[in-house]
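**Q** Following is a predicted model, sequence given first.
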Amino acid sequence: MATLLTYLIVALFVLLWAYTAIPKFFKFRSFYHILGSQAIPKWSVPILSVMIPLVELAVVFLLQQKSTPAHEEPCSAGWAGKNM
């Protein structure tokens, strides 16, 4: 049951992030104009107008990836295992 709930929550987040990112590409001129009217430096508008949707799509991609363990056992042959 917990796994099903986890998949449902991840699917909702994927839909949310995709819903926010994709229209920015289809209405790029409008997004660029709106971003240019915000209180940010004018030199950053071309950079942000491309990076914001790309980062949002990257979040969609990363949310779909299988998670890995957060902590792994350190290797005893590594620098932390050596006596100084």
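**A** In hand now; what should we look at?
**Q** From here on, just use CA atoms for contacts and neighbour counts.
**A** Will do.
**Q** where exactly do the helices run in the chain?
**A** Ranges of helices in the chain, per DSSP state H, are 2-26, 28-36, 45-64.
**Q** need the contact list for the closest residue to residue 22 other than its chain neighbours.
**A** With C-alpha to C-alpha, 6 or more residues apart in numbering as the criterion, residue 22 has its nearest non-adjacent residue at 7.3 Å, and that residue is residue 53. Neighbour list for residue 53: 21, 22, 24, 25 [criterion: C-alpha atoms under 8 Å, 6 or more residues apart in numbering].
**Q** And here is the other one:
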Amino acid sequence: LEAEIEEAHLKAKEEMMQGIQMAKEVAQKELCDQKTLYENRIQALERELEEENQRKRLQEVDQQKVATQMKELKVAKME
């Protein structure tokens, strides 16, 4: 009888360990999926930021060109 009880305990422990292992694997997959999503989102935000910075640089260059042209026009008017 004791052997049967011990065997039942061992079987219960084994089943519990299998359940824990499965839960661990599911949790690891979820974490991996979340990590991938976050990394993809970070990359998308980095691209957006770079595009915005490029747009601002181009805008600054355009503003400098306009300022230079305005100065040239003022000089031309004075002549």
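**A** All right, it came through fine. Model, not experiment: these values are computed from the prediction.
**Q** Overlay them and tell me the TM-score.
**A** TM-score for the superposed chains, counting by TM-score structural alignment, normalised by the length of the second structure: 0.34, backed by 33 aligned residues with a C-alpha RMSD of 2.4 Å.
**Q** if we can go back for a sec, who wins on neighbours among the contacts of residue 53 of the first structure?
**A** Per-residue neighbour counts (other C-alpha atoms under 10 Å) across these peak at residue 21, which has 20 neighbours.
**Q** any idea how far that one lies from residue 59 of the first structure?
**A** From residue 21 of the first structure across to residue 59 of the first structure, the span is 10 Å (C-alpha to C-alpha, to the nearest Å).
**Q** same question, residue 31 of the first structure
**A** For residue 31 of the first structure, the distance to residue 59 of the first structure equals 19 Å [C-alpha to C-alpha].
**Q** what do you get for residue 9 of the first structure?
**A** To residue 59 of the first structure, residue 9 of the first structure is 14 Å away according to C-alpha to C-alpha.
**Q** and what of residue 4 of the first structure?
**A** In terms of C-alpha to C-alpha, residue 4 of the first structure sits 21 Å off from residue 59 of the first structure.
**Q** So which of the two has more stuff around it?
**A** Between residue 4 of the first structure and residue 59, counted using other C-alpha under 10 Å, the more crowded position is residue 59 (16 against 9).
**Q** which residues touch that one?
**A** By C-alpha under 8 Å, 6+ apart, the residues touching residue 59 of the first structure are residue 17.
**Q** for residue 15 of the first structure, same thing?
**A** For residue 15 of the first structure, counting by C-alpha under 8 Å, 6+ apart, there are no contacting residues.
**Q** Cheers, nothing more for now.
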